[in-house]
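*Asks:* sequence first, then the predicted structure:
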Amino acid sequence: MTANFLLGNKVKAALVSLALSTGLLSANSFAVEAETSEVQKPSFETYVEQLKAEALEKGFTQDLLDSSFANVTFHKRAVKADRNQPEKVETLDTYLPKRVPDWKVNRAREMFQTHRELLSQIGDKYRVQPRFIVALWGLETNFGRIMGNYNVISALSTLAYEGRREAFFKKQLWAALTILEQGHIGIDKMKGSWAGAMGQNQFMPTSFVSYAVDGDGDGKKDIWGNHADVFASMANYLSKEGWSDELTWGRQVKLPENFDHSLAIPKNTGSRKNWLKAWAESEKSLAEWQQLGVRRSDGTNLPKVNIKAALVFPDDENGRVYLAYDNYKSLMHWNLSYYFVSSVGHLSDRIKFPPLKVAKEK
């Protein structure tokens, strides 16, 4: 960078500052000038051609790319949704009644009974209690009723083009093409959310590649319309992330006065890696938590079982407090959100059906 260039920039900045102060140049006009001075972004159509060329280099066939991108469109609503996700204004006490209302509990119980035999088989195979599968199903898509109607290739191409998380959405796009290449679903039926989450369990394409399974042996992994595939894929996800059917998810507890709140996992850890590190630092046996004065929510002693748990504040020390078991970690891998995990746990607890050939929960 030359001295003349630096000097020129300083002079330009001084002139702009003078113009703004004297009213000769508005802030808006300067913003427009700054924007137009940047390198022009290619059109969406040009960007899609670049994506196709990159996909071709990765080994995808021209026929697959032509059919997959034949009707690709720019989804302005997807960009708006990605940029304007709502800030958290709830507390867990206001969130749970909305996410786990009585009608959803009743519906979950009905769905549990309707699919009881299939859920029992899958629960036995993957060692995941069926009530958690039903709870996830209900909270993700209202038992398959709300899966999103975006063309997944279009949604992912749009968000990659938008650029805020280009690398992430390109990775999802390559995974989506792999799913089409393997013939699990046709492009016309590959629908999902604005972010590309797909099917009745809302798997992102990379999650599909890692966890989706063929639950009924028909050669396809259809998480859009095949209950065997939907339930088995959910159970396989949890199983691969360390689920144990000998444990529940956690329990609400009470703390004694003057409790050392630093023993809990910090609310905002910034990443899953940091959260897991904080979990390891917080984890203690139930006997140790009992000795520290932690009690069940009704004030009685904690169970006398040899398991460990970490302390979690979904809001802060003035809100609800939970002892979280290892299964809590599996649910946090699914969605790194205390509120989401709490809603799954509470819905699963309210289903209240007897275990289906799985070990008794503690």
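*Replies:* Structure's in. What do you need? Note that the structure is predicted; figures quoted are calculated from it, not measured.

*Asks:* hey, let's count contacts and neighbours off CA atoms from now on
*Replies:* Will do.

*Asks:* and the helices in the stretch 1-150 of the chain, which stretches?
*Replies:* Under the criterion DSSP state H, counting those that start in this stretch, the stretch 1-150 of the chain contains helices at 3-22, 27-37, 44-57, 62-68, 76-83, 92-99, 102-114, 116-126, 130-141.

*Asks:* out of these, which is the most enclosed?
*Replies:* The highest average neighbour count among the helices of the stretch 1-150 of the chain, using mean count of other CA atoms under 10 Å, belongs to helix 130-141 at a mean of 24.

*Asks:* who are the packing partners of that one?
*Replies:* Counting contacts by 3 or more CA pairs under 8 Å, 6 or more residues apart in numbering; DSSP states H and E, helix 130-141 packs against helix 102-114, helix 116-126, helix 227-240, helix 338-351.

*Asks:* just send those helices back as CSV, with distance to Glu57 too.
*Replies:* Formatted as CSV, these follow (distance: least, CA to CA, whole Å):
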stretch, distance to Glu57
helix 102-114, 45
helix 116-126, 38
helix 227-240, 30
helix 338-351, 39
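
*Asks:* okay, pairing it with this:
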Amino acid sequence: MRSMCPSLAVIAALLATPVLAEAPKTSLRPVARVDLSDVTLASAGLPSISKRPVLRPQVARVSVGDTKQISELRFQGWIKRFKNRARRNGISQAVLDRAFAGVRYNAYVIDKDRNQNEFTKTVWDYLESAASDTRIKNGKAALRDHARILDAIERKYGVEKEVVVAVWGLESAYGSHKGDIPVIEALATLAFDGRRGKFFEAQLVAALEILQEGHTSPANMKGSWAGAMGHTQFIPTSFQSFAVDFTGDGRRDIWADDPSDALASTAAYLKQSGWTKGQPWGVEVRVPASFDYQLANRKITKAPSEWARLGVVGTDGRPVRNYGEASVLLPGGHRGVALLVFDNFAAIEKYNTADAYVIGVGHLSDRITGGSAFTSGWPYGDRALTFEERKELQRRLNRRGHGDLKVDGLIGPITIDAVRSYQLGRGYVPDGYASFNLLKGMR
């Protein structure tokens, strides 16, 4: 009968590979940890390696089955060492036994982690889903069906119920898609794999502490491939910081069919992130043809009355009400929707830093309470830059002397400023928008 153990040549090749505790910071792909300290050849059912020279070394044929078995062997060895660290952090053996029963290396999780940056959407494509007719309809129903508990949550935390419901709608489609991946298995796999290993190991320890405190069971602790859990997708450390027991049963149960704890936890999160009741997240505005687009910068804040003197007014042509200091945001460049965003925009941003997500939550919350769709158009002829194209853009900006950007594919304020610098030098509208057309022009 053919042995199911990995081939000798594969084991020998892996043993010769240097151990990497963590992927290099410049790498955009995770480097798997190669650590067979807990796997001897004898324990794998293989003969010992001969020290006699081999005249004609052969290239090892690595089958998919071999690779999977080696990954599983290494993973189980990592779990053994992790359990020792977890016990030193106060996790009981009983909790470890229950939590890791049946846990195996999850290749699907790694595939999702390694490819998450490859697929992107424009803001308008994202909003088409985030504030779709179905999501608006279901959001209105959620407001009606959970009115009593949502009113109580709003009174206690001072966060408008429609905003809480909008987060719920975007995170799990109002509880219908909470995720079905065992959280312990997902986090253990990600911590073992090495890309952001320290981060995911910290999440894994926090998840075990949640189990030890009795808030849920290992079988019920399910979520996304990255370990986000429950109705509103808290990662374990966010659960520890913000989750609340609103029902008073002694557990912070964000997984239950009753969403009360999850919705209250979301309100608590936003409140602690600086939410101000009565202030909008943002308001759609019009900017004049003469507008200085260099002022469209999150660092530049003015009262709405000051913006009105510069020609920035509401879609009705009137000055926006003075809710507080605000910035002009152009998520689709000068040819798209213009917004005045207030401090509450930053509060939602603590939940998820992507502008598209924040706008999605804010716009959905407006729509489910009867607000209108955006009145301005979008540059529909543009498409989103891929991850590799965003890195190419950063490299080209560096070569042209528009900054010393980290080539990481992330379009943040520094890259936006560099884009604006390039646009000014070429006589373009300096809106800082990193479009595909801009990249084509640079090529």
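*Replies:* On my side now, so go ahead. Computed from a prediction, not measured in an experiment: that's the story for all the values here.

*Asks:* TM-score for the pair, please.
*Replies:* Here the superposed chains carry a TM-score of 0.81, computed using TM-score structural alignment, normalised by the length of structure 1; 308 aligned residues with a CA RMSD of 2.0 Å.

*Asks:* looking at the helices and strands packed on helix 130-141 of structure 1, spot the one closest to Asp326 of structure 1.
*Replies:* Smallest distance to Asp326 of structure 1 across those (CA to CA): 11.2 Å, for helix 227-240.

*Asks:* how distant is the helix or strand just after that closest one from the center of its chain?
*Replies:* On the C-terminal side of helix 227-240 of structure 1, the nearest following helix or strand under DSSP states H and E is strand 250-254. Distance, stretch centre to chain centre, for strand 250-254 of structure 1: 24 Å (CA atoms, centre = their mean, to the nearest Å).

*Asks:* so strand 250-254 of structure 1 corresponds to what in structure 2?
*Replies:* Residues 282-286 of structure 2 are matched to strand 250-254 of structure 1 when aligned by TM-score structural alignment.

*Asks:* contact partners of that stretch?
*Replies:* Here stretch 282-286 of structure 2 makes contact (CA atoms under 8 Å, 6 or more residues apart in numbering) with 311-315, 317, 320, 337-342, 344-345, 362, 374.

*Asks:* helices of the stretch 151-300 of structure 1, start to end?
*Replies:* Using DSSP H, counting those that start in this stretch, the helices found in the stretch 151-300 of structure 1 span residues 152-162, 166-181, 205-211, 227-240, 272-282, 286-291.

*Asks:* Leu180 of structure 1 is nearest to which of the helices and strands packed on helix 130-141 of structure 1?
*Replies:* helix 227-240 (16.5 Å).

*Asks:* mean deviation of the closest one from structure 2?
*Replies:* Here helix 227-240 of structure 1, set against structure 2 after superposition, deviates by a mean of 0.8 Å using mean CA distance after the TM-score superposition for structure 1.

*Asks:* which residues sit against that helix?
*Replies:* With CA under 8 Å, 6+ apart as the contact definition, helix 227-240 of structure 1 has outside contacts at 118-119, 122-123, 126-128, 133, 200-201, 211-216, 221-224, 330-331, 334.

*Asks:* quick check: angle from it to helix 130-141?
*Replies:* For helix 227-240 of structure 1 against helix 130-141, the angle by axes from the mean of the first three to the mean of the last three CA atoms, to 10 degrees is 110 degrees.

*Asks:* tell me how far the equivalent of Ser68 of structure 1 over in structure 2 lies from Phe82 of structure 2.
*Replies:* In structure 2, the residue matched to Ser68 of structure 1 (TM-score structural alignment) is Ala99. Distance, Ala99 of structure 2 to Phe82 of structure 2, by CA to CA, to the nearest Å: 13 Å.

*Asks:* sorry, back to before: turn the helices of the stretch 1-150 of structure 1 into JSON lines, including distance to Tyr150 of structure 1.
*Replies:* What follows is those, written out as JSON lines (distance: least, CA to CA, whole Å):
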{"stretch": "helix 3-22", "distance to Tyr150 of structure 1": "45"}
{"stretch": "helix 27-37", "distance to Tyr150 of structure 1": "31"}
{"stretch": "helix 44-57", "distance to Tyr150 of structure 1": "17"}
{"stretch": "helix 62-68", "distance to Tyr150 of structure 1": "14"}
{"stretch": "helix 76-83", "distance to Tyr150 of structure 1": "9"}
{"stretch": "helix 92-99", "distance to Tyr150 of structure 1": "23"}
{"stretch": "helix 102-114", "distance to Tyr150 of structure 1": "25"}
{"stretch": "helix 116-126", "distance to Tyr150 of structure 1": "29"}
{"stretch": "helix 130-141", "distance to Tyr150 of structure 1": "14"}
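
*Asks:* now the buried members of the contacts of helix 227-240 of structure 1.
*Replies:* 118-119, 122-123, 126-128, 133, 200-201, 211-215, 221-224, 330-331, 334 (16 or more other CA atoms under 10 Å).

*Asks:* now a ChimeraX select for only the buried ones of the contacts of stretch 282-286 of structure 2.
*Replies:* In ChimeraX, a selection of the buried entries from the contacts of stretch 282-286 of structure 2 looks like this (16+ other CA under 10 Å):
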select :311,312,313,314,315,320,337,338,339,340,341,342,344,345,362
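
*Asks:* touching, Asp245 of structure 1 and Pro130? I think so.
*Replies:* No. Judged on CA atoms under 8 Å, Asp245 of structure 1 makes no contact with Pro130 at a distance of 9.7 Å.

*Asks:* apart from its chain neighbours, what residue comes closest to whatever residue of structure 2 lines up with Leu159 of structure 1?
*Replies:* Under the alignment (TM-score structural alignment), Leu159 of structure 1 maps onto Leu190 of structure 2. The shortest distance from Leu190 of structure 2 to any non-neighbouring residue, by CA to CA, 6 or more residues apart in numbering, is to Phe200 (6.2 Å).

*Asks:* am I right that the one you found is in contact with Ile184?
*Replies:* No. Applying CA under 8 Å as the test, Phe200 of structure 2 and Ile184 come out as separate, 10.5 Å apart.
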